[in-house]
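>>> got a predicted structure plus its sequence, pasted below:
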Amino acid sequence: MNSITTPSYAVHFNQIAYTELNKHLSQSKYSKIFILVDENTHNYCLPTFLAQINEDYDFEIIEIEEGEVNKNIHTCTQVWEVLSELDADRKSAMINLGGGVVTDLGGFVASCFKRGIDFINVPTTLLSMVDASVGGKTGVDLGPLKNQIGVINQPQMVLIVPEFLKTLNERQLQSGFAEMLKHGLIRDAAYWESLKAVLDFENIADFIYTSVTIKNEVVLQDPTEQNLRKILNYGHTLGHAIESYFLESPKHDLLLHGEAISIGMILEGYLSFKLTGLPESELNDIKASFLARYKKTTFTKTDIDTILTLLKFDKKNSHGNVNFVLLKNIGECAIDIKVPEDLLKEAFEFYAE
């Protein structure tokens, strides 16, 4: 696979990724190199990664606790303190080896430490390969509120090695696959049809490449999310609110990101049918396709009311308005759509039917 280039870095795949990494480390002469991992990637990914490094670098390994609940400023502070204790300077670099929590948080930590040190992302989950790999978004949650604190800052490179997917269970793979389905819905109807036919994840590499290409094309046209890049948030306005609610609610089991976003895409599909002309046949296709993969979730009236109050914290909001990305049809979006509250509740009723 050819590398995918952006104006400031490249996404490299498979063995080429390690070739480019070794070349970069040899040429850059970093004073210190830190590798950020969580417990899982420390055990299951780090040995494989280190075996591909040619020269004998004195890597410092920093481990954080795994999971979205640890993607917060407290964890950042702990990492910054370790960097200081280990004499990191402005010529140091950080390699973020992990899923979206590690790459989002690690990129933010690196971007702020001593006003910015180099970082390299090595996503190890399907979600992080197709979502966090492109665009330069870094950051952490503020309590249960998703990605409220962060900056857009680009890595030196991104390395995508599908071999790491062998360390994931089916639920984690399906979570990442939801973002790939989103890429088809917002940009490419033929890709959506191809993804619907995927039954397992044995030969997913070409689809990963397509998803990264789609996201990169969008980000290249709108790097700071003024217009077009907003389409990448389809399903995320309600999906993030649902994810945040389940993160904090003691009476609910945790929902993975893709599981929450899959619900959000059905809900926002209904809003699209009502407001932006999405054909009913396409709405029903969206609902059936997601419910075939993701377990249906039950929402009480109290759940829904609380979720809707969380919408006011969505990052896309402007001037007190909640702005939605909706579909005109599969493959084409409308942005900055205002939605009446009664329709939001109707959407949950449609999901529950």
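Nice, thanks for sending it over.
>>> could you use CA atoms for every contact and neighbour count after this?
Will do.
>>> nearest spatial neighbour of L173, chain-adjacent residues omitted?
Spatial nearest neighbour of L173, chain neighbours left out: L126 (6.0 Å); criterion: CA to CA, 6 or more residues apart in numbering.
>>> I should have written S289 there, sorry.
Distances taken as CA to CA, 6+ apart put K196 closest to S289, at 7.0 Å, once the chain neighbours are dropped.
>>> count residues in the vicinity of the one you found, would you?
15 (other CA atoms under 10 Å).
>>> so what's K91 up against?
Shown in contact with K91 (CA atoms under 8 Å, 6 or more residues apart in numbering): Y30, S31, K32, I117, D118.
>>> need those in TSV with secondary structure, distance to E65 and neighbour count, can you?
Listed next are these as TSV, based on DSSP: H, G, I helix; E, B strand; the rest coil; distance: CA to CA, whole Å; neighbours: other CA atoms under 10 Å:
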residue	secondary structure	distance to E65	neighbour count
Y30	coil	26	17
S31	coil	26	12
K32	coil	23	18
I117	coil	22	19
D118	strand	23	20
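>>> sec struct for K316, please.
For K316, the secondary structure call by DSSP: H, G, I helix; E, B strand; the rest coil comes out as coil.
>>> residue contacts, it?
Neighbours of K316 in contact, by CA under 8 Å, 6+ apart: V322, N323.
>>> how about 7 Å then?
By CA atoms under 7 Å, 6 or more residues apart in numbering, the contact set of K316 is N323.
>>> going along the chain, name the helices of the stretch 101-250 of the chain.
Secondary structure of the stretch 101-250 of the chain by DSSP state H, counting those that start in this stretch: the helices cover 126-127, 170-187, 189-196, 205-221, 236-248.
>>> comparison target below:
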Amino acid sequence: MQSIQANNYKVHFNQNAYEALNIHLKENKYSNLFIIVDNETNEHCLPIFLPLLETDLTIEIIEFESGEVNKNIETCIEIWNVLTELGADRKSLVINLGGGVVTDLGGFVASTFKRGVDFINIPTTLLSMVDASVGGKTGVDLGNLKNQIGVINVPQMVLIDTEYLNTLPQSEMRSGLAEMLKHGLIYDSAYWKQFLDLKAIDFADFDALIYRSVEIKNEIVVQDPTEKNIRKALNFGHTLGHAIESYFLESETKKTLLHGEAIAIGMILESYISLHKGLITANEYAEIKTAIKSIYEDVKVEENDIDPILELLIHDKKNEYGLIQFALIEGIGKIKINQSVENKLILDAFQDYKS
């Protein structure tokens, strides 16, 4: 597969990825190499990766506990301390091997340590391959608020090897699929149509679907790297989805949702809002709702859950001048950003989801 040119870095695929990495290591005089993993990728992915690495550099592995609950500044402090103790300097290289939590947090750690050291992302989940590792967003959660602390800073390269997907449970594959569905809904109706019958998908060709998803995200990001305009399109499903994800993460009585599970709900809700703002047709909404619900189980949202979810919208990073801003679809394959939505319509969307 041909590499994709992003803003000041490339996304390399499968075997080409390791060739590009090893050339990069030979051409750059790094002092040492730190690989950040969580306990899952340390066990399942690091044994795949290390034999493919060609370097004489001293390699140190830094592991933290997996899960969104550990994507916080406390984990960063622990890693910064370890880097300091192990003699990391401005010429060190950090490789983030893992899912979105690892690439987000590891990218932030590298971007801020000694005011920034080089880093490379190697996503190992479907979600991080098509979303988290591409685009330069790094960061951590603040309490239960998603990605409140962070910087936009691009890696030296992103390496996508779909071999790592064989280490994932089906739930993680479904989680990543939500972002692929989103890319179709906001940008490419033909791509969306490919997912309407999952049974018809030839998963031998799944690499091509991943490639197109990365391509779509990259085409949007190169136009607007710092999210002042069209990049906001990528937040479709995320305004309500992130609030739901944060609420379920904080609740002691709710089962924590995977990112894609929450975004799937958000896409249905925000498609309903798009319908009632006259942006999509009833047939388009029915198609979206049916397709998403055929993949993701319904999540029980009680009446007393809705108000605290809505309160979390206040902290959404897209808000401007105190106004909550939505990215809504304007027909399948098109987007309309900076849309204000009244609370009653949001409440109606929740009622429709539950019906």
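Done, it's in. Model, not experiment: these values are computed from the prediction.
>>> before we move on, the earlier item: got TSV for the contacts of K91 of the first structure, with distance to K274 of the first structure too?
Shown next, in TSV, are the contacts of K91 of the first structure (distance: CA to CA, whole Å):
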residue	distance to K274 of the first structure
Y30	55
S31	57
K32	55
I117	47
D118	46
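>>> nearest spatial neighbour of the residue positioned nearest the centre of the second structure, chain-adjacent residues omitted?
Within the second structure, the residue whose C-alpha comes closest to the C-alpha centroid is A132; the distance, by CA atoms, centre = their mean, is 3.1 Å. Nearest non-adjacent residue to A132 of the second structure, counting by CA to CA, 6+ apart: G100, 5.1 Å away.
>>> neighbours around that neighbour, how many?
Using other CA under 10 Å: G100 of the second structure sits among 26 other residues.
>>> follow-up on the earlier one: hey, which of the helices of the stretch 101-250 of the first structure is tucked in deepest?
Looking across the helices of the stretch 101-250 of the first structure with neighbours counted as mean count of other CA atoms under 10 Å, the highest average goes to helix 126-127: a mean of 26.
>>> show me the contacts for the residue nearest to A132 of the second structure.
L127, S128, A132, S133.
>>> for those, which one is nearest I295 of the second structure?
Of all those, I295 of the second structure sits closest to L127, with 15.4 Å by CA to CA.
>>> hmm, Q154 of the first structure is touching G136, no?
Yes - in this structure Q154 of the first structure lies within contact range of G136 using CA atoms under 7 Å: 4.5 Å.
>>> which of the two has more neighbours?
Q154 (22 against 19).
>>> which parts of stretch 11-24 of the second structure are buried?
V11, H12, F13, N16, A17, Y18, A20, L21 (16 or more other CA atoms under 10 Å).
>>> contacts for it next, please.
Contacting residues not belonging to stretch 11-24 of the second structure are listed as 1, 3-5, 52-54, 157-162 [CA under 7 Å, 6+ apart].
>>> can you check stretch 101-114 of the first structure too?
By CA under 7 Å, 6+ apart, the residues outside stretch 101-114 of the first structure that reach it are 36-37, 67-68, 71, 76, 80, 90, 94, 96, 116-119, 121, 123, 137-140, 150-151, 153.
>>> now do 6 Å
For stretch 101-114 of the first structure, contacts defined as CA atoms under 6 Å, 6 or more residues apart in numbering pick out K71, N96, G116, I117, T138, G139, V140.
>>> just how off-centre is that stretch within its chain?
15 Å (CA atoms, centre = their mean, to the nearest Å).
>>> residue range for it in the second structure?
Aligned by TM-score structural alignment, stretch 101-114 of the first structure corresponds to residues 101-114 of the second structure.
>>> who's in contact with the nearest residue to I73 of the first structure once chain neighbours are set aside?
With sequence-adjacent residues excluded and distances taken as CA to CA, 6+ apart, I73 of the first structure is closest to V140, at 6.6 Å. By CA under 6 Å, 6+ apart, the contact set of V140 of the first structure is K71, N72, L105, N147, I149.
>>> of these, grab the buried ones for PyMOL.
Buried residues among the contacts of V140 of the first structure (16+ other CA under 10 Å), as a PyMOL selection:
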select buried, resi 71+72+105+147
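>>> ok, the contacts of V140 of the first structure vs Y270 of the first structure, which is closest?
Distance to Y270 of the first structure, by CA to CA, is smallest for N147 among the contacts of V140 of the first structure, at 25.5 Å.
>>> excluding chain neighbours, what is closest to the closest one?
Nearest non-adjacent residue to N147 of the first structure (CA to CA, 6+ apart): D141, at 4.4 Å.
>>> ok, now which ones touch the alignment partner in the first structure of Q156 of the second structure?
When the first structure is aligned by TM-score structural alignment, Q156 of the second structure is paired with Q156. Residues in contact with Q156 of the first structure (CA under 6 Å, 6+ apart) are Y9, F119, I120.
>>> so which of these is the most crowded?
F119 (27 neighbours).
>>> quick one: it from I95 of the first structure, how far?
Between F119 of the first structure and I95 of the first structure the computed distance is 6 Å (CA to CA, to the nearest Å).
>>> just Y44 of the first structure next, same as before
From Y44 of the first structure over to I95 of the first structure the distance is 16 Å, taken as CA to CA.
>>> for D222 of the first structure, same thing?
To I95 of the first structure, D222 of the first structure is 26 Å away according to CA to CA.
>>> repeat for A288 of the first structure
Applying CA to CA to A288 of the first structure and I95 of the first structure gives a distance of 40 Å.
>>> out of these two, which sits in the more crowded spot?
Set A288 of the first structure next to I95 and count neighbours by other CA under 10 Å: I95 wins out with 26 against 12.
>>> you'd agree the more buried one is in a strand?
Yes - remark: I95 of the first structure belongs to a strand, assigned using three-state DSSP.
>>> surely I33 of the first structure meets A93?
Yes - I33 of the first structure is in contact with A93 according to CA atoms under 6 Å; the separation is 5.0 Å.
>>> so between these two, which is more surrounded?
More crowded of I33 of the first structure and A93, by other CA under 10 Å: A93, with 24 against 21.
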